[in-house]
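Asks: sequence first, predicted model second:
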Amino acid sequence: MIRGTARDHALYAAMTSIWGASFFFTALALRSFNPYMVVLVRMAVAAAVLGVVVRARGLSVPRERRTLGHLLVLGAGNMALPFTLLTLAQEHVTSSTAVVLSATTPVFVFLIASLGLRAERFTVGRLAGIGTAFAGMVLLAGGGVELWGWPLAVVASSALFASGNVYTRRRLPHLDPAVIAFGQIAAAVLCLLPVTALTGHLEVGEVRPVPALALLELGLLASAAAYLLYFRFILRWGSTAASVNTYLQPFVGLLLGGLVLDEAMSGRQWAALGVILAGLLVFGAARLSPGRARRG
């Protein structure tokens, strides 16, 4: 159990719910916008909102080359690339499948912090949890060793998010969460705009109200608000603890996908979800306190 105030846990629950619903809203946005435009507009709206927040709070945007370099790396690798992969994948897999496969992020965070940085303890219990969770991912993707194609793209995006999570904690602990969020998302827009234009995807067809509102939600809540909270928790609790929210997102995503989008789950998919959640219970059996997770 992560320690914190009642307000911390309420904000964490809000962030988790927002991101769990983002797969549903992405599916709606894709009904009128191509994947590249979904990501670009989402990031542009978030950057505009966060820019206002930074200015209203009197925060200064860093000008040191090293810090700007870190933000540019994160904008490309922690925002632009993984969100593009994830949104492209949602044209081929259901939102329910995407939200469950995305639950691999905290596992990747732990593996990076443990094997790469030696900042987390690698225990038998956690190894069992990781193995169980990945077995569930394979089962969900098709069984056996058939984890390939677009399901693999979702898992790859999770690995990129995990890397950015740890990188942010290690390289930018001195910045305010609002500045981190604004810097990364603004950098993502700078990366996405030329790529979207050069690939011929800077176009919009007939825009219907529901997809437009869904895209606005993705910018305002799933990007601007959620990342303000997320970077706050990374700095307060550490990389692994902050990323655990992705294990809880499937409950929201599956509910919306099943009830609103009518995405039926097969028996194998429900079994896979059960295996993944069992992995979560095993992986999280060791108590995760801010003091221990902070090093990650």
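Replies: The structure has been received and is ready for your questions. Numbering: from 1, shown residues only.
Asks: use CA for all of it now, contacts and neighbours both
Replies: Noted.
Asks: strands of the stretch 51-200 of the chain, start to end?
Replies: Using DSSP state E, counting those that start in this stretch, the stretch 51-200 of the chain contains no strands.
Asks: now the helices for it?
Replies: Secondary structure of the stretch 51-200 of the chain by DSSP state H, counting those that start in this stretch: the helices cover 65-74, 81-89, 95-101, 105-111, 124-141, 149-171, 177-198.
Asks: looking at the ones you listed, which is nearest to residue 248?
Replies: helix 95-101 (9.2 Å; CA to CA).
Asks: now the closest one: how far from the chain's centre is it?
Replies: On the basis of CA atoms, centre = their mean, to the nearest Å, helix 95-101 sits 12 Å off its chain's mean C-alpha point.
Asks: residues contacting it, please?
Replies: For helix 95-101, contacts defined as CA atoms under 8 Å, 6 or more residues apart in numbering pick out 20, 23-24, 27, 86, 89-90, 137, 140, 151, 154-155, 247, 249-250, 253-254, 257-258, 263, 273.
Asks: just the buried residues of that helix, please?
Replies: By neighbour count on 16 or more other CA atoms under 10 Å, the buried set for helix 95-101 is 95-101.
Asks: ok, now stretch 289-296?
Replies: 290, 292-296.
Asks: with stretch 254-267 instead?
Replies: Residues of stretch 254-267 classed as buried by neighbour count (16+ other CA under 10 Å): 254-257, 261, 263.
Asks: now do the end-to-end distance for that stretch.
Replies: End-to-end distance for stretch 254-267, by CA to CA, to the nearest Å: 14 Å.
Asks: contact partners of it?
Replies: Residues outside stretch 254-267 that contact it (CA under 8 Å, 6+ apart) are 21, 24, 94-96, 99.
Asks: second structure for comparison follows:
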Amino acid sequence: MIYLTLRQWPFIAWQRESMSAKSVGWMALVICILAASTYNGFAKLLTGALSPLSLFFVSELLTGFFVAFSFGLMPVVRGISRLNRKSFPPLLLVGLTSGTVGPLLLFHGLERSTAVNASLFLNMEPVFLVMLAVIFLHESFGRAHAASSVAISAGVVVIALRGFTQGIGMSSGDLLLLASSFCFATGGIIFRKSLRHVKPHLVLFSRSAIAVVSFFLLSPFISHTLMEEVRAFPLAALPVLLGFAFISRFLNVFSFYEALDRLSVTTVSLVGNTGIVTSLLFAWWIVGEPILWYHIAGGGLIILGTILLELLGTHPTAKHLERHLRQRNGHR
């Protein structure tokens, strides 16, 4: 490792040592940001081979698998079985909002919209989270909340109106993406109100399990062709599916927890906001979607709003912020 000092000669010294935990944490955080950036792009490509319902099933199944892989299936099951009975109704609601309705709206929105828009519109979640917290948790609405909400909302308006070059109007896909963001925020509020005592990975696993069970319960009543889609799945799209499974889901979640264990919660939260930029670049590079000037302007306002939300303190303690990050990271 290279050390710089102005107090003694030589000014530059080289010392060989093993990689520190902080260095590993930064590497994990960079990997997490890059891996998370692939989600909307890969999902958009897969909408051409899988229906939104099939993509929803695969996504939630993978989420449950990777939580079990990271923490162990039996410890997770034992942890859930030991929960207080009063925790199960909120768990069910989180599973229905964040695990079922939210992802379904997200994939239907991606089918009708673009990965670039998804990367931006899904960041309306903090605004919805603040609104719901004021209404249902009776939290105060201060200047920090107002400033961040205005900045994020302004960014979405700039994108929706294409830089004010067109009249008011949004595609159905964009509206579905915003509705998806609202569902994720609803799940976050339920988590904050009733499940703070529950470890986040137990909530994530329960959420995914409820989503998978919901899929099988709804299957007899809807016309769905999962097996036909699997048989007709093009081999050319197989690398995308594997990338979605391994990079967007497993590597994203795994590196996130590694970074959170080695870096401060504030660092992970603030630096993680750069994922908005990398998501746009990935959508442009892989999917071939154009990034126009109003995407950049709106994205800048959204990034400003999310940073204000973190810097000015919407979470009372670092522990509270950590729980929120762990729960939010498993949404998508």
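Replies: Nice, I can see it. No experiment lies behind these values; they were computed from the predicted model shown.
Asks: of the contacts of helix 95-101 of the first structure, keep whichever come out buried.
Replies: Neighbour-count burial (16+ other CA under 10 Å) applied to the contacts of helix 95-101 of the first structure gives 20, 23-24, 27, 86, 89-90, 137, 140, 151, 154-155, 247, 249-250, 253-254, 257, 263, 273.
Asks: from the buried residues of stretch 289-296 of the first structure, which is closest to residue 110 of the first structure?
Replies: For those, the nearest to residue 110 of the first structure is residue 296 (7.9 Å; CA to CA).
Asks: report the contact partners of that closest one.
Replies: 110, 113, 117, 119-120, 166, 169-170, 238-240 are the contacts of residue 296 of the first structure under CA under 8 Å, 6+ apart.
Asks: if we go to 7 Å?
Replies: For residue 296 of the first structure, the contacting residues are 113, 119-120, 166, 238-240, by CA atoms under 7 Å, 6 or more residues apart in numbering.
Asks: ok, residue 103 of the second structure - how many residues close by?
Replies: 28 (other CA atoms under 10 Å).
Asks: and if you look at residue 16 of the first structure?
Replies: 26.
Asks: hang on, it packs against residue 245?
Replies: Yes - judged on CA atoms under 7 Å, residue 16 of the first structure makes contact with residue 245 at a distance of 5.5 Å.
Asks: can you name the residues of the first structure that stretch 197-212 of the second structure overlays?
Replies: Aligned by TM-score structural alignment, stretch 197-212 of the second structure corresponds to residues 174-189 of the first structure.
Asks: which residues sit against stretch 152-167 of the second structure?
Replies: 121, 124, 168-170, 294-295, 298-299, 301-302, 305.
Asks: if we use 10 Å, what do you get?
Replies: Residues from elsewhere that reach stretch 152-167 of the second structure (CA atoms under 10 Å, 6 or more residues apart in numbering): 117, 120-127, 147-151, 168-171, 174-175, 178, 292-306, 308-309.
Asks: PyMOL command for the buried members of these?
Replies: To isolate the buried ones among the contacts of stretch 152-167 of the second structure in PyMOL, judged by 16+ other CA under 10 Å, type:
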select buried, resi 117+120+121+122+123+124+125+126+127+147+148+149+150+151+174+175+178+294+295+296+297+298+299+300+301+302+303+304+305+306+308+309
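Asks: out of the contacts of residue 296 of the first structure, what pair is the most spread apart?
Replies: Top of the distance list for the contacts of residue 296 of the first structure (CA to CA): 120 and 166, 11.7 Å.
Asks: still on that earlier bit, closest to residue 55 of the first structure out of the helices of the stretch 51-200 of the first structure?
Replies: For these, proximity to residue 55 of the first structure was assessed by CA to CA; helix 177-198 is nearest, at 9.8 Å.
Asks: what's the mean deviation for the closest one versus the second structure?
Replies: Helix 177-198 of the first structure differs from its equivalent in the second structure by a mean of 1.9 Å after superposition (mean CA distance after the TM-score superposition for the first structure).
Asks: and that helix, what does it pack against?
Replies: Other elements packing on helix 177-198 of the first structure under the criterion 3 or more CA pairs under 10 Å, 6 or more residues apart in numbering; DSSP states H and E are helix 35-56, helix 65-74, helix 81-89, helix 226-237.
Asks: rerun that using 8 Å as the cut-off
Replies: Judged by 3 or more CA pairs under 8 Å, 6 or more residues apart in numbering; DSSP states H and E, the packing partners of helix 177-198 of the first structure are helix 35-56, helix 65-74, helix 226-237.
Asks: element containing residue 296 of the second structure, please.
Replies: Secondary structure from DSSP states H and E places residue 296 of the second structure in helix 293-311.
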